[in-house]
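Asker: Any chance you can model this:
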Amino acid sequence: MSVSMLSTFVKPMHRAGIPFVAGFAAATLVLFWIWDPLGWIGLGLTVWCYYFFRDPVRAVPQNRGLLVSPADGVVSLIGPAVPPAELGLGPQPLTRVSVFMSVFNCHVNRAPIGGKVTAVAYRPGKFLNAALDKASEDNERNALAIELDDGRKIAVVQIAGLVARRILCWTKPGQTLRTGERFGLIRFGSRLDVYLPEGVAPQVALGQTCVAGETVIAVLGQDMLQRHATME
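Answerer: Okay, the predicted model is just below:
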């Protein structure tokens, strides 16, 4: 198999998955020792675990004012909602775009747009089905506020799902993110919410499949620069 074909099927894995894949692999060896059919089941689960933590390179569009999807998955909700109070963005509803990730999606989360992180706020909670609207309020979540060059802010919120039990975020207040830069990860099924600035309309539809770092979900203004992309 050529290198290009191999890279199509074998993606790099995020380091957060190493302990899980190692655990599945060790259990698989034990299962093979007990009974071969169980071992093959364990091998399949080990491959799935590796696939879950994949971290593929993405071609991130760099036009000024583009908001890209922060997650792989399907647009499950579009509509007005109040951003998490802990971010201090005010009580007025903003347009929220929610991207639901199944256990088969890549779960590495990416910044929807470049800017300065002004707040990072974690809140524990329940583990309801992340596709439900009330998951935004009730579930475990981690919220970021990103300030743009023109002073406007957007919110991006990691929401734990039915089987998710751990939200990872390695981004801190004061840090500057690039569009499409990796900022966190959620283990095993979850959702990402993006709250758009006032007056900005989403460019995606319910049920649309999104690719993190690549799919444009909104456009801020008309001052676009010549299109190019970087590999992230």
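
Asker: okay, CA-based contacts and neighbour counts for the rest of this
Answerer: Will do.

Asker: Surely Pro91 and Pro83 touch.
Answerer: Yes: between Pro91 and Pro83 there is a contact at 7.5 Å, judged by Cα atoms under 8 Å.

Asker: Out of those two, name the residue with the larger neighbour count.
Answerer: Between Pro91 and Pro83, counting by other Cα atoms under 10 Å, Pro83 is the more crowded of the two (28 against 11).

Asker: Here is the second sequence; please produce its structure so I can put it next to the first one:
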Amino acid sequence: MKLHREGYTIMAVTAIVLIIINLGINYLLPDGYWIPRLTLIASIVIFFLVVQFFRVPSRVVHKSDRQIVAPCDGKVVVIEEVVETEYFKGPRRQISIFMSPLNVHVNWNPISGVIQYFKYHPGLYLVAWHPKSSTENERTTVVIRTIEGVEVLFRQIAGAAARRIRWYVKEGDKVEQSTEMGFIKFGSRVDLYIPLDAEINVNLQDKTVGSVTVLATLK
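Answerer: So this is what the prediction gives:
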């Protein structure tokens, strides 16, 4: 397992701040006993939580042109037929995955193909499970067209705590399934919009493993 580059600055700043706090506590309370030790323990826990958020685990993936894999770790919170209004302007099957602060927050391409459409939307920071977060929060919209012409749309959606969305793709790029496409910092959500005739391979409340879990199979 390695650490993601998006976390280098945050981890360094966190370490410096915690070191200053501990040095200050020890200077102000040289004869103290519990407070400096409790501060040290709390600092170690805080730093560990920050570091684990930016972990990038090694995973064995199996690529398939017909399978749509989870673009992130998390829990399936929505599976329903909806009308997608930004790109398709018609009915699609929506699968939404909620990412807690404890999940790995790397985002992966759910299928291989060409980036047919990309747009960044500034917006609000409603809690990620709010129904309007898909259309009103800060987000990106990415559409991948497969070699067979099937289009899959997915959105990175910022939550109340996640206010930093990163993406590494643009229109016209060729992408491979299960390769890294972006990162969302500190809790968020990803929505996918897939063809209605695709076979759904997950259920509500299922936990997903990004780049590994098969969400659906294309006809």
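
Asker: could you pull out the helices for structure 2?
Answerer: Assigned by DSSP state H, structure 2 shows helices spanning 8-28, 34-53, 133-136.

Asker: ok, now which ones touch Glu171 of structure 2?
Answerer: Contact partners of Glu171 of structure 2, counting by Cα atoms under 8 Å, 6 or more residues apart in numbering, are 114-118.

Asker: same deal with His107 of structure 1?
Answerer: Counting by Cα under 8 Å, 6+ apart, His107 of structure 1 makes contact with 52-54, 71-72, 101, 185-189.

Asker: Go again with 6 Å.
Answerer: Residues in contact with His107 of structure 1, defined by Cα atoms under 6 Å, 6 or more residues apart in numbering, are 185-186.

Asker: hang on, the earlier thing: JSON lines please, covering the contacts of Glu171 of structure 2 and showing neighbour count and distance to Val175 of structure 2.
Answerer: Listed next are the contacts of Glu171 of structure 2 as JSON lines, based on neighbours: other Cα atoms under 10 Å; distance: Cα to Cα, whole Å:
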{"residue": "Val114", "neighbour count": "20", "distance to Val175 of structure 2": "6"}
{"residue": "Ile115", "neighbour count": "21", "distance to Val175 of structure 2": "7"}
{"residue": "Gln116", "neighbour count": "18", "distance to Val175 of structure 2": "11"}
{"residue": "Tyr117", "neighbour count": "17", "distance to Val175 of structure 2": "13"}
{"residue": "Phe118", "neighbour count": "18", "distance to Val175 of structure 2": "13"}
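
Asker: Could you single out the nearest of those residues to Thr14 of structure 2?
Answerer: Phe118 (33.2 Å; Cα to Cα).

Asker: Now do the same for the closest one: its match in structure 1.
Answerer: Aligned against structure 1 by TM-score structural alignment, Phe118 of structure 2 finds its counterpart in Val120.

Asker: Quick one: neighbours of the residue nearest to that match when sequence neighbours are not counted, just the number.
Answerer: Closest residue to Val120 of structure 1 apart from its sequence neighbours, by Cα to Cα, 6 or more residues apart in numbering: Leu144 at 4.6 Å. Leu144 of structure 1: 27 surrounding residues under other Cα under 10 Å.

Asker: ditto for Val104 of structure 2
Answerer: Val104 of structure 2 is flanked by 24 other residues according to other Cα under 10 Å.

Asker: What is the most widely separated pair among the contacts of Glu171 of structure 2?
Answerer: Val114 and Phe118 (10.9 Å).

Asker: among the contacts of Glu171 of structure 2, which are in strands?
Answerer: Mapping the contacts of Glu171 of structure 2 onto strands (DSSP state E) picks out 114-118.
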